[in-house]
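Enquirer: Here is my input; please provide its structure:
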Amino acid sequence: MQGPYWLDDIDAARRTLVEIDPALARAHALTPAFAWRRRVGGFEGLFHMIVDQQVSLASAAAIWARVEAGLGGEVTPERVLATPIESLRGFGLSIQKATYGHEIARAQVDGRIDFDHLERLSDGEAITKLVAIKGVGKWTAETFLMFCEGRRDVFPGGDIALQEAMRWTDGATLRPTEKQAYARAEIWRPHRSVAAHLLWGWYGAVKRGEIALETPLS
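Expert: Sure thing, here's the model as predicted:
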């Protein structure tokens, strides 16, 4: 596994993507330069992603701050397992997220996954290990590998925002299905993570009204 991109690497990858797939030219032209959205990795990174899901950015930050404080500043599998579900709920977690925190921690402690050496596994192998943990779906596994592990060639085909940006890219009437999105992204290897970042950046800027599509949405 290669490390995360630097700004120059991202720019070069974007230009390469446009060369191999001119349909991305519009997204590339309209989307400003961006940095790699790297987060803390390992067990802490995956638990953090679970905590952040389905809440606002502000709420997620507040809850995570309480989690860190409640665990004594050490977000480790051992600390999480030593903290009862009800105590985790007291930090602001739902019972589901607290349970998933225990499941992820137990997977590490039991040896079903090794977050400290996940880089030894291929992308496919890592995704298989991750989704075997209760509470970790494919989208979570893929985005974890992108943002927390810095993997360069991962594409979350089930992401609705990416599917919509792909629709814009190809001038299609309908969003691609998850299966179609994965197939469409094959041409972007080995830079699928940058392609995802580019499409997310384009999608977000359009939705915020910062840039306009050259053609109206259907």
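
Enquirer: When you work out contacts or count neighbours from here on, use the C-alpha atoms and nothing else.
Expert: Will do.

Enquirer: count of residues packed around the closest residue to residue 190 other than its chain neighbours?
Expert: Once its chain neighbours are removed from consideration, residue 190 has its nearest residue in residue 153; the separation is 5.2 Å (CA to CA, 6 or more residues apart in numbering). Burial of residue 153 is recorded as 21 neighbouring residues (other CA atoms under 10 Å).

Enquirer: which residues does residue 153 contact?
Expert: With contacts taken as CA atoms under 8 Å, 6 or more residues apart in numbering, residue 153 has the following neighbours: 189-194.

Enquirer: Please produce a markdown table containing these, extended by distance to residue 181.
Expert: Listed next are the contacts of residue 153 as a markdown table, based on distance: CA to CA, whole Å:
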| residue | distance to residue 181 |
| --- | --- |
| 189 | 13 |
| 190 | 16 |
| 191 | 15 |
| 192 | 12 |
| 193 | 14 |
| 194 | 15 |
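
Enquirer: Which of those residues fall in helices?
Expert: By the criterion of DSSP state H, membership of the contacts of residue 153 in helices covers 192-194.

Enquirer: Buried only: go through those for me.
Expert: For these, a neighbour count by 16 or more other CA atoms under 10 Å gives the buried set as 192-194.

Enquirer: So what's the residue count around residue 3?
Expert: Count around residue 3 with other CA under 10 Å applied: 10.

Enquirer: And the closest residue to it other than its chain neighbours, how far from residue 163?
Expert: Setting aside the residues directly before and after it, residue 3 is nearest to residue 150 in space (CA to CA, 6+ apart), at 5.7 Å. Separation of residue 150 from residue 163 (CA to CA, to the nearest Å): 22 Å.

Enquirer: for residue 17, same thing?
Expert: In this structure, residue 17 and residue 163 are separated by 17 Å, where distance is defined by CA to CA.

Enquirer: Next: residue 55.
Expert: Distance, residue 55 to residue 163, using CA to CA: 22 Å.

Enquirer: Now show me the structure for the sequence below, then we'll compare the two:
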Amino acid sequence: MWQEIITIEGPYDFDRVIERHALDPLNVVDLQHRTIKIPIVINHSRYVVEVTGIGTVEKPAFKVSGRNEKHKADQLKRISEILQWQIPLKPIHQHFQKTDLSGIFQEHYGTPLVLDFDPFSCLMKCIIHQQLNMAFAHTLTERFVKTFGTNIDDVWFYPNAETLANVTVEELRELQFSTRKAEYIIGLGKAVIDGTLNIEILARQTDDEIYRQLIKLRGIGPWTVQNFLLFGLGRANLFPTTDIGIQNALKKLYNLDRKPTVDEMERYKQMWEPYLSYAALYLWRSIE
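Expert: Okay, the predicted model is just below:
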């Protein structure tokens, strides 16, 4: 058993982070005790790390603990990446105070761009969630993970590529996957196994390089790539103009009688660079 106390520069609203994670039935969150258990994979080994908020928005502090001391430094590093502790939010907040999004950034002060727990599981989730309402997307993902994933200390890990590649379309159809979506998700596993897709290399590539590689895979379109770049890798300057939520948030922000055009969105976003991902995140939060 190991434990560390971590402090970072504020603002950082940990309660907003875990409230968001609590919406997913697969996540283990205790809002009262400000705790989340995070499944992480390092060198193909699985670890559960518990993070508890013990500070404030202005002075964030966390108690981080795990049962397995092997790769402890790597576990801490990965937790920091997932929770984006290495990204100071103050200069980002100050940047947006000079823009049309100043009110939204005041309302959601200290909200970080938190990553999914694992890039490969992020891609799986993006494919599963395509063209589904959020409630059923969570239900379908929960069925999938609890059928083919691994449970450690009551925390669920998504299936690895080897497991996924050996799942059949019929097995996924029984969970209410469409045939096409079942083929897509199995194909993702096979792409990793046969070397077509290397998840670890993706993290070191540019956005354009990642786009060109992922778009070749069946079932992965621009929306999926953008979501992966945002929530799988935490790229800071992405703005998904085709996202309906973003369009609705801008319609509300500017009191439009219809959704904004692509040209209008391109014009709006110029003042938000180089933090377009944070503009997108806060716009989504503004209509939730």
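
Enquirer: Got a TM-score for the pair?
Expert: After superposition, the two chains reach a TM-score of 0.78 (TM-score structural alignment, normalised by the length of structure 1), with 201 aligned residues with a CA RMSD of 2.7 Å.

Enquirer: In three-state terms, label the residue nearest to residue 190 of structure 1 for me.
Expert: The assignment at residue 153 of structure 1 comes out as coil when based on DSSP: H, G, I helix; E, B strand; the rest coil.

Enquirer: residues contacting the equivalent of residue 224 of structure 2 over in structure 1?
Expert: Superposed on structure 1 with TM-score structural alignment, residue 224 of structure 2 falls opposite residue 140. With CA under 8 Å, 6+ apart as the criterion, the residues that contact residue 140 of structure 1 are 49-50.

Enquirer: can you check residue 3 of structure 1 too?
Expert: Applying CA under 8 Å, 6+ apart to residue 3 of structure 1 gives the contacts 150-152.

Enquirer: mind running it again at 10 Å?
Expert: With CA atoms under 10 Å, 6 or more residues apart in numbering as the criterion, the residues that contact residue 3 of structure 1 are 119, 149-152.

Enquirer: how about these in a markdown table, adding distance to residue 94 of structure 1?
Expert: Conversion of those to a markdown table gives the following (distance: CA to CA, whole Å):
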| residue | distance to residue 94 of structure 1 |
| --- | --- |
| 119 | 30 |
| 149 | 26 |
| 150 | 28 |
| 151 | 30 |
| 152 | 32 |
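
Enquirer: Which one of those is nearest to residue 76 of structure 1?
Expert: For those, the residue nearest residue 76 of structure 1 by CA to CA is residue 149; the value is 17.0 Å.

Enquirer: Give the aligned equivalent of that closest one in structure 2.
Expert: Under the alignment defined by TM-score structural alignment, residue 149 of structure 1 corresponds to residue 233 in structure 2.

Enquirer: Residue 181 of structure 1 now?
Expert: In structure 2, residue 181 of structure 1 lines up with residue 265, judged by TM-score structural alignment.

Enquirer: Could you find the closest non-adjacent residue to its match?
Expert: Beyond its immediate neighbours in the sequence, the residue positioned closest to residue 265 of structure 2 (CA to CA, 6+ apart) is residue 241, lying 6.8 Å away.

Enquirer: Residue 191 of structure 2 is in contact with residue 198, isn't it?
Expert: Yes. Counting by CA atoms under 10 Å, residue 198 is a contact partner of residue 191 of structure 2 at 8.4 Å.

Enquirer: quick one on the thing from earlier: to which secondary structure element is the match of residue 181 of structure 1 assigned?
Expert: Taking DSSP states H and E as the definition, residue 265 of structure 2 sits inside helix 262-269.

Enquirer: With structure 1 overlaid, report how far that helix is off on average.
Expert: Once the two are superposed, helix 262-269 of structure 2 sits an average of 3.6 Å from its aligned residues in structure 1 (mean CA distance after the TM-score superposition for structure 1).

Enquirer: Residue 80 of structure 2: neighbour count?
Expert: 15.

Enquirer: and what of residue 20 of structure 1?
Expert: Around residue 20 of structure 1 there are 12 other residues, counting by other CA under 10 Å.

Enquirer: Please name the nearest non-neighbouring residue to the spatially most central residue of structure 1.
Expert: Within structure 1, the residue whose C-alpha comes closest to the C-alpha centroid is residue 143; the distance, by CA atoms, centre = their mean, is 2.0 Å. Counting by CA to CA, 6+ apart, the nearest residue to residue 143 of structure 1 once its immediate chain neighbours are dropped is residue 156, at 6.8 Å.

Enquirer: In this structure the one you found contacts residue 196, no?
Expert: Yes. The pair formed by residue 156 of structure 1 and residue 196 meets the contact definition of CA under 10 Å, at 7.8 Å.

Enquirer: These two - which one has more neighbours?
Expert: A side-by-side neighbour count of residue 156 of structure 1 and residue 196, using other CA under 10 Å, places residue 196 first with 25 against 22.

Enquirer: Give the equivalent position in structure 2 for the more buried one.
Expert: Structural alignment places residue 196 of structure 1 opposite residue 280 in structure 2 (criterion: TM-score structural alignment).

Enquirer: What distance do you get for the closest residue to residue 42 of structure 1 other than its chain neighbours to residue 47 of structure 1?
Expert: Leaving out its chain neighbours, the residue that sits closest to residue 42 of structure 1 by CA to CA, 6+ apart is residue 115, at 4.9 Å. To residue 47 of structure 1, residue 115 of structure 1 is 11 Å away according to CA to CA.

Enquirer: same check, this time on residue 26 of structure 1
Expert: Counting by CA to CA, the gap from residue 26 of structure 1 to residue 47 of structure 1 is 36 Å.

Enquirer: coming back round to it: go through the buried ones among the ones in helices among the contacts of residue 153 of structure 1 and say which is closest to residue 78 of structure 1.
Expert: Distance ranking of these against residue 78 of structure 1, using CA to CA, places residue 193 first at 31.8 Å.
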